[in-house]
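In: Sequence unavailable; structure follows:
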């Protein structure tokens, strides 16, 4: 009894303050003080800042000229509407059920408050009496709490304190709420407060606001709500957990019970609407007879709703979560993304995306019994960096139960870097050779310049990043018959490992790495690129999108633009938000890039490693890549308008993809040309393509030098002469020759040939085994035979054996190198008159 008396006295004081402060709208608005108590009340903060309501964010993609929704994200499913977009029935239901004197009080309903005080004294707690304006205040304060991160223990504590301060049961909180309500009434009209309340109120679960509630529970709009529907929804606001009508299994409010608790509250509200003449008797009777029959229409959210475009959607989301534009830290950015009501218009071209999805599905199964197989097709626009398509063989899911039960699903975006939800990348194989080609050309070498592509062991490389590389390295080729002297164009067309290592041995490995970085290349994990010799052949782990971006830079005159996925962002108020921008950098001189483009047309032409891929009639460059064990396969290509990368390989493990046949009765290694032919043909069909600019002859042909005649020179002298001319040399081994043994017998190319400066001239050394055939034409047969015999040859006649016959021709010809013992055929002139018969002959 003493406790009840104390509570009564305490609440009486509160009631006195409230009666003084809010007895009429006039006092509330003017702030008139009737006694000293009002001074305490006026000392409380008055104005409450109403922040932007949490609203869904929607991502859009391009379908031709149309922007179509791709996915929606929200922490609170809310669709704010204007006052005139809400049915009168819904407005009347809210007022009748929650605050009948809404339009007559100044923010605090004194009658309702006093009733609440008395109820509190009787029940021992603070209860009831909140006006619609007060409820609006409470929800506004709660919204501020909902925006707080709750990952750490400290954050959760701060969040709970905020919720308690906003909704807790205490006289202090109630007084502050009332003061805020009076301030709200000074700042906004009644209609503004009512629509604000209907937009902010919770309707159970993640459903907030009258429009989202109408759609979710009745598949209609707020404007079309009937009295029965409106009262049913307003009923939920009173007790969102127990009165919502989306759980048919609920034992207290389920469909089996006719949603009894909701109907009870609904009918109470309908009765109030009738009492205050917002319904006619007939309307009231019809409404209460109406059974509660919800038409639950869930609002799906998240990237899993985007189908085959889900990984692109995920990349968009991760882009925002990594961009400081959207908040100082990831928690803030996530909150802004899920609550900010953004309209995000992306670069995704749904027409190309459909081609990418269908092609991947056709050639790379979501799962395969013999390998942990993955496949990606992704493309960017040269000159802008806009990502046009991104598809992979896996189905997207973030649900642990799904991921643990089916290898068809994955949450990892295999096209992107790890910080954007991607993997650790994959070795890129020979696609990385383009950066050695870039440095080769930058250093003044040409496509026509030859190198020694023979298999040999290297013991050192220049690497200014590390101070040099030492050890032993013996690269091998992918196919036999690729050794010998090869020019840079042939090395590129056929992707000859030994040729590119030979080129790299004349360069700085550190500069090759810097060239890759200039084209935007980096490892998927963000670690530094390796510079060891094997990196020349593609041992760094890189994401497919990164390689597509680099090849776009080559096709764009050497100007590389970082990938972007967002064209435009509009916030909930309709204002533009600056999206993340692409950064374009001149990776190499345009002349170098254009020469690279010329070289990279080779692999797509007859005899190249991707022969038959380009059937468009437009200029296209490309490069295959195959790693050791054939476990990662690549084909990257570009026109001036679209660049695309195709990767198929082992996500884990080392299955040889030249020896398995998952689809089309062929191996992934053989199928990659077909995959990219389909993809790039579609890209050219929509975006076209221009001719690559003609590169300068000094980078294609190089400075031309005539090969000197080195016959008879010592090897050292011959090498010195070649070095002086800017040519390199290679040992061709011994050769049968008339030159003195140990001297130069011949060269390849032969003396007099025009070659590019820096080319390799093969030197053949004489073994001294040949002798020049002497000239015996014009001699008598007997004299000629004797001369040939003296030189180590034998003679035979092609016109009789008359010793006096005159030699008209010889084979081999005079001066021809031949081995001793070789028979020389002599053609004799017709024989002269015969000698007279001896005396007595014939009788």
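Out: Everything's here; your move. Since the structure is predicted, the reported quantities are computational estimates derived from the model, not experimental observations. Residues are numbered from 1 along each chain as shown.
In: C-alpha from now on. contacts and neighbour counts both.
Out: Noted.
In: which residues make contact with the helix or strand harbouring residue 285 from outside it?
Out: With the criterion set as DSSP states H and E, the secondary-structure element containing residue 285 is helix 281-289. Residues from elsewhere that reach helix 281-289 (CA atoms under 8 Å, 6 or more residues apart in numbering): 227, 228, 267, 270, 271, 274.
In: of those, closest to residue 293?
Out: Sorting the contacts of helix 281-289 by distance to residue 293 puts residue 228 at the head of the list, at 10.4 Å, by CA to CA.
In: What count of nearby residues applies to that closest one?
Out: The number of residues packed around residue 228, counting by other CA atoms under 10 Å, is 25.
In: ok, residue 331 - contacts?
Out: Contact criterion CA under 8 Å, 6+ apart gives residue 149 as the residues in contact with residue 331.
In: Next one: it from residue 413, what distance?
Out: For residue 331, the distance to residue 413 under the criterion CA to CA, to the nearest Å works out to 21 Å.
In: Mark which of the contacts of helix 281-289 are part of helices, please.
Out: Using DSSP state H, the subset of the contacts of helix 281-289 located in helices is 227, 228, 267, 270, 271, 274.
In: Take this one as well and set it beside the first:
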């Protein structure tokens, strides 16, 4: 039994603890010296590279200024300059994360030692990374984001975040090297721009936007401390939802407040703020103003389908990357400002008239409404609207008849449908071939309705014989005359008149003429060229037809549709945007004769209803179209400045007879004659329109 006095026992324990601490201190000092010597010998060149940022897509207001349509990002980040970051943020970060930041050379060796001692003595792990080291780690993680291959990206991330001495030593070496070539101010700026603030929010500017609906420059002391608190543990200190309730009472943001108050105390200790400022901020409640950023095309509302087409264009255009993997990686990294061709005045008119005239859904009819407008001579897509709500969630599209992810205005390969029969709007290509072959608008053909049209010439596939199975009808009995001129057939859209014209032409030639105007099937298959195709049986996207009609109005020169005016990259330099390719589809004389006939359609033919409703009036060309049993109805036309195609269509199923169906705003079949004038009125008001050239007399006599 020990008789040692308690005081002696206590003294012996104290000496033993001191001896342990001294031993640990000696070991740590030796270890620190060894580590520093080893670290200095490692490579220290950190290639920072490009940070992931959000990309923005803009339209153009009437005054020429851009308006944000949507933003896209994997990481919501906006890089800002040092003077755009509040001093409160910088002082909060250094005080809480690295008080010796301005004194050490990249590695807080004593902080590392203190962390190691704490771990050895207390058994509780403690970090010792400087701000520079934390920045290095973030850079290494971000470099993984540039990899297009998912497996390589995951492997890279695992390596960059593994808990190992090798990784720590590499970070220390790179931090020392970074401090040799960068100023403290710049390292702190880059750290605050790269660090994560929870979820997909990265960088102090995006954090200020998201959590407090302000900018990094305008953050208050309390707000700055709350945001810096998140960096320590984004999940624990989040501000985008109150913490879980305890005993039925929500904790609010208690965890963040505790960390915030600690940071405020550190700022006071290191003399970054006054006692009065500290006390005032300490008593300030945490009141986030969560502001969800615009992300994805769904935020573009009625312009969402146009936005969707822009994104698909970027992902497929070589200007955005040499191959698909590179383009996807570029898109994921972001940082692009994309200025589109969308004209918000025309787009507003298109969205408004669509909402007024075509319902999003209709009982027993999968109804679709489409509007596409294209600039004449430029190919710039100025408006694009449809009657559905945009979604890319298959479950939503399947459950909600008002929603779809399919863009009815464009081709299947571009996220669109497989197209729609265009009806009589396609007849203009037979008219073009008729004129190309030396015929006049005044020339007549046998146009009586018959049950056997005989043989049609086809230089591609050989002569095509049509017996009793081919029996096209005219829309009205009074159109069943024996002979009609090409002009009369165009004005009144007489089916048998155009079949009679095709009988004297080459079916393959008609197809090639349509193709010369950029016309193609939406499903990617070759255009059908049988006799029935003359009347518009090919399924074609509305945007394709709008570009073709713009080609007629442009003296026969057709320009491919484009959606992007310019792209500004992350470094502020412009990247070449996709260009419109313009080709001479028909001679200016043929185009003038086509326009002459199509103007008569507007003044005294099937398009007159649209014409007299358009205000202000300018010279316009046009053509109507109706498919069998009035399932789809079209109005297509142009001034010398803008071409527009409007349609009410059956998306799937059997559809309804539009002449026997009524929407809230009137007959379904006449909705086209309410929508087209609304869009073209906006176009005429903004862009005006010139007279179309007179055709040669040989084409009209």
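Out: Nice, thanks for sending it over. For clarity, every value in this text was computed on a predicted model and none was experimentally measured.
In: hmm, back to that, matching residues in structure 2 for the helix holding residue 285 of structure 1?
Out: Following TM-score structural alignment, the partner segment of helix 281-289 of structure 1 in structure 2 covers residues 275-283.
In: buried ones in the matching stretch?
Out: Taking 16 or more other CA atoms under 10 Å as the basis for neighbour counts, the residues of stretch 275-283 of structure 2 that come out buried are 278, 281, 282.
In: got CSV for those, with distance to residue 30 of structure 2 too?
Out: As requested, the buried residues of stretch 275-283 of structure 2 are arranged in CSV below (distance: CA to CA, whole Å):
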residue, distance to residue 30 of structure 2
278, 40
281, 43
282, 42
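In: thought residue 274 of structure 2 was touching residue 268?
Out: Yes: Residue 274 of structure 2 is within contact range of residue 268, at 6.4 Å (criterion: CA atoms under 8 Å).
In: More neighbours: which of the two?
Out: The neighbour count for residue 274 of structure 2 versus residue 268, taken as other CA under 10 Å, is higher for residue 268 (19 against 12).
In: residue contacts, that one?
Out: For residue 268 of structure 2, the contact set (CA under 8 Å, 6+ apart) comprises 274, 275, 278.
In: hang on, the earlier thing: farthest pair within the contacts of helix 281-289 of structure 1?
Out: Greatest spacing in the contacts of helix 281-289 of structure 1, by CA to CA: 228 and 274 (12.1 Å).
In: Tally up the residues packed near residue 354 of structure 2, please.
Out: Residue 354 of structure 2 has 29 neighbouring residues, counting by other CA under 10 Å.
In: My error: substitute residue 256 of structure 1 in the last question.
Out: Neighbours of residue 256 of structure 1 using other CA under 10 Å come to 12.
In: And it, how far from residue 304 of structure 1?
Out: For residue 256 of structure 1, the distance to residue 304 of structure 1 equals 33 Å [CA to CA].
In: hey, where'd the helices end up in the stretch 1-150 of structure 2?
Out: Secondary structure of the stretch 1-150 of structure 2 (DSSP state H, counting those that start in this stretch): helices located at 6-40, 87-97, 109-122, 131-145, 150-161.
In: quick one, the third one and helix 6-40 angle?
Out: Comparing the axes of helix 109-122 of structure 2 and helix 6-40 via axes from the mean of the first three to the mean of the last three CA atoms, to 10 degrees yields an angle of 140 degrees.
In: what's the answer for the shortest one, then?
Out: Orientation check (the same axes, to 10 degrees): helix 87-97 of structure 2 against helix 6-40 gives 120 degrees.
In: Helix 87-97 of structure 2 vs structure 1 - mean distance after superposition?
Out: Once the two structures are superposed, the average separation between helix 87-97 of structure 2 and the matching residues of structure 1 is 0.9 Å (mean CA distance after the TM-score superposition for structure 1).
In: Show residues contacting that helix.
Out: 100-101, 130-131, 188, 219-221, 224-225, 228, 263-264, 266-267, 270, 272.
In: What subset of the residues you listed is buried?
Out: With neighbours counted by 16+ other CA under 10 Å, these contain buried members at 100-101, 130-131, 188, 219-221, 224-225, 228, 263-264, 266-267, 272.
In: between the residues you listed, which is closest to residue 48 of structure 2?
Out: Distance ranking of these against residue 48 of structure 2, using CA to CA, places residue 188 first at 13.9 Å.
In: correct me, but that closest one touches residue 130?
Out: No: in this structure residue 188 of structure 2 lies outside contact range of residue 130 using CA under 8 Å: 10.9 Å.
In: What are the boundaries of the strands in the stretch 351-500 of structure 1?
Out: Assignment of strands within the stretch 351-500 of structure 1 using DSSP state E, counting those that start in this stretch yields the ranges 372-380, 387-392, 395-396, 409-410, 426-427, 450-452, 458-461, 469-473, 485-487.
In: can you list those strands in JSON lines and add distance to residue 245 of structure 1 and mean neighbour count?
Out: Output for the strands of the stretch 351-500 of structure 1, formatted as JSON lines (distance: least, CA to CA, whole Å; neighbours: other CA atoms under 10 Å):
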{"stretch": "strand 372-380", "distance to residue 245 of structure 1": "44", "mean neighbour count": "27"}
{"stretch": "strand 387-392", "distance to residue 245 of structure 1": "39", "mean neighbour count": "29"}
{"stretch": "strand 395-396", "distance to residue 245 of structure 1": "31", "mean neighbour count": "23"}
{"stretch": "strand 409-410", "distance to residue 245 of structure 1": "33", "mean neighbour count": "20"}
{"stretch": "strand 426-427", "distance to residue 245 of structure 1": "50", "mean neighbour count": "26"}
{"stretch": "strand 450-452", "distance to residue 245 of structure 1": "78", "mean neighbour count": "26"}
{"stretch": "strand 458-461", "distance to residue 245 of structure 1": "74", "mean neighbour count": "16"}
{"stretch": "strand 469-473", "distance to residue 245 of structure 1": "72", "mean neighbour count": "13"}
{"stretch": "strand 485-487", "distance to residue 245 of structure 1": "76", "mean neighbour count": "22"}
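In: For those strands, give me a markdown table that also has distance to residue 366 of structure 1.
Out: Supplementary listing: these in a markdown table, determined by distance: least, CA to CA, whole Å:
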| stretch | distance to residue 366 of structure 1 |
| --- | --- |
| strand 372-380 | 8 |
| strand 387-392 | 9 |
| strand 395-396 | 7 |
| strand 409-410 | 8 |
| strand 426-427 | 18 |
| strand 450-452 | 43 |
| strand 458-461 | 42 |
| strand 469-473 | 38 |
| strand 485-487 | 41 |
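In: Tell me which of those strands lies nearest to residue 263 of structure 1.
Out: In terms of CA to CA, the element of the strands of the stretch 351-500 of structure 1 nearest to residue 263 of structure 1 is strand 395-396, at 40.8 Å.
In: so the closest one corresponds to what in structure 2?
Out: Under TM-score structural alignment, the match for strand 395-396 of structure 1 in structure 2 covers residues 389-390.
In: Nice, that's everything, thank you.
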